[in-house]
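S.K.: here is the input, now give the coordinates:
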Amino acid sequence: MRITVFRRLMTEEFGSLRAEMLAKDHVLTSLGGRTVDQALAAGVAVKDIWRAVCDDFEVPPERR
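M.R.: A predicted model of the protein is given here:
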């Protein structure tokens, strides 16, 4: 998954403002206590980050 696709999915799921805020502030324990932005900077696979976000926010399977 490309980062642009990931960002689009985040915006579609949470809205642009909330998606940006979540990426910056929400800590994902399944990614070693990193935020989305920190995980991206650390080179974590984008698909793994999306899965972690979906798990934390209980995104329905049809939108994952």
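
S.K.: only C-alpha atoms for contact and neighbour calcs from this point on.
M.R.: Will do.

S.K.: quick one: the helices in this protein?
M.R.: Here the chain has its helices, by DSSP state H, at 3-14, 16-25, 36-41, 46-56.

S.K.: and the ones you listed as JSON lines, adding distance to residue 62 and mean neighbour count?
M.R.: Putting the helices of the chain into JSON lines (distance: least, CA to CA, whole Å; neighbours: other CA atoms under 10 Å) gives the following:
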{"stretch": "helix 3-14", "distance to residue 62": "12", "mean neighbour count": "14"}
{"stretch": "helix 16-25", "distance to residue 62": "19", "mean neighbour count": "15"}
{"stretch": "helix 36-41", "distance to residue 62": "22", "mean neighbour count": "17"}
{"stretch": "helix 46-56", "distance to residue 62": "11", "mean neighbour count": "17"}
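
S.K.: Proceed likewise with the subsequent sequence, for comparison:
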Amino acid sequence: MRLTEFWDRMDRHLGPAYSRTWAETQALPELNGQTVQEALASGEHAKTVWRAVWAHLQLPPRDR
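M.R.: Okay, the predicted model is just below:
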């Protein structure tokens, strides 16, 4: 998954105004307590981060 697709999905589910803020402030247990931004900055694959977001937000299976 490319970062552009990742951010498109984030914007679709959280809204473009909120997705970046959420990514900077929400520490996810699925990412070992890191925020989305921290995980991406540390080199975690966008697909792995998306799956953590998907699980955390309990999104429908079709959005996985």
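
S.K.: let me see the TM-score of these two.
M.R.: Scored against TM-score structural alignment, normalised by the length of the first structure, the superposed chains reach a TM-score of 0.93; 64 aligned residues with a CA RMSD of 0.8 Å.

S.K.: rewinding a little: mind putting the helices of the first structure into JSON lines with distance to residue 64 of the first structure?
M.R.: JSON lines is the format used below for these (distance: least, CA to CA, whole Å):
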{"stretch": "helix 3-14", "distance to residue 64 of the first structure": "9"}
{"stretch": "helix 16-25", "distance to residue 64 of the first structure": "15"}
{"stretch": "helix 36-41", "distance to residue 64 of the first structure": "16"}
{"stretch": "helix 46-56", "distance to residue 64 of the first structure": "7"}
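
S.K.: neighbours of residue 34 of the first structure, how many?
M.R.: 19 (other CA atoms under 10 Å).

S.K.: ok, the counterpart of residue 25 of the first structure in the second structure - contacts?
M.R.: In the second structure, the residue matched to residue 25 of the first structure (TM-score structural alignment) is residue 25. Residues in contact with residue 25 of the second structure (CA atoms under 8 Å, 6 or more residues apart in numbering) are residue 35.

S.K.: so residue 25 of the second structure versus residue 62 of the second structure, what's the distance?
M.R.: As judged by CA to CA, to the nearest Å, residue 25 of the second structure and residue 62 of the second structure stand 26 Å apart.

S.K.: cool, and residue 10 of the second structure?
M.R.: Residue 10 of the second structure is 15 Å from residue 62 of the second structure, where distance means CA to CA.

S.K.: next up, the contacts around residue 47 of the first structure.
M.R.: For residue 47 of the first structure, the contact set (CA under 8 Å, 6+ apart) comprises 1, 6.
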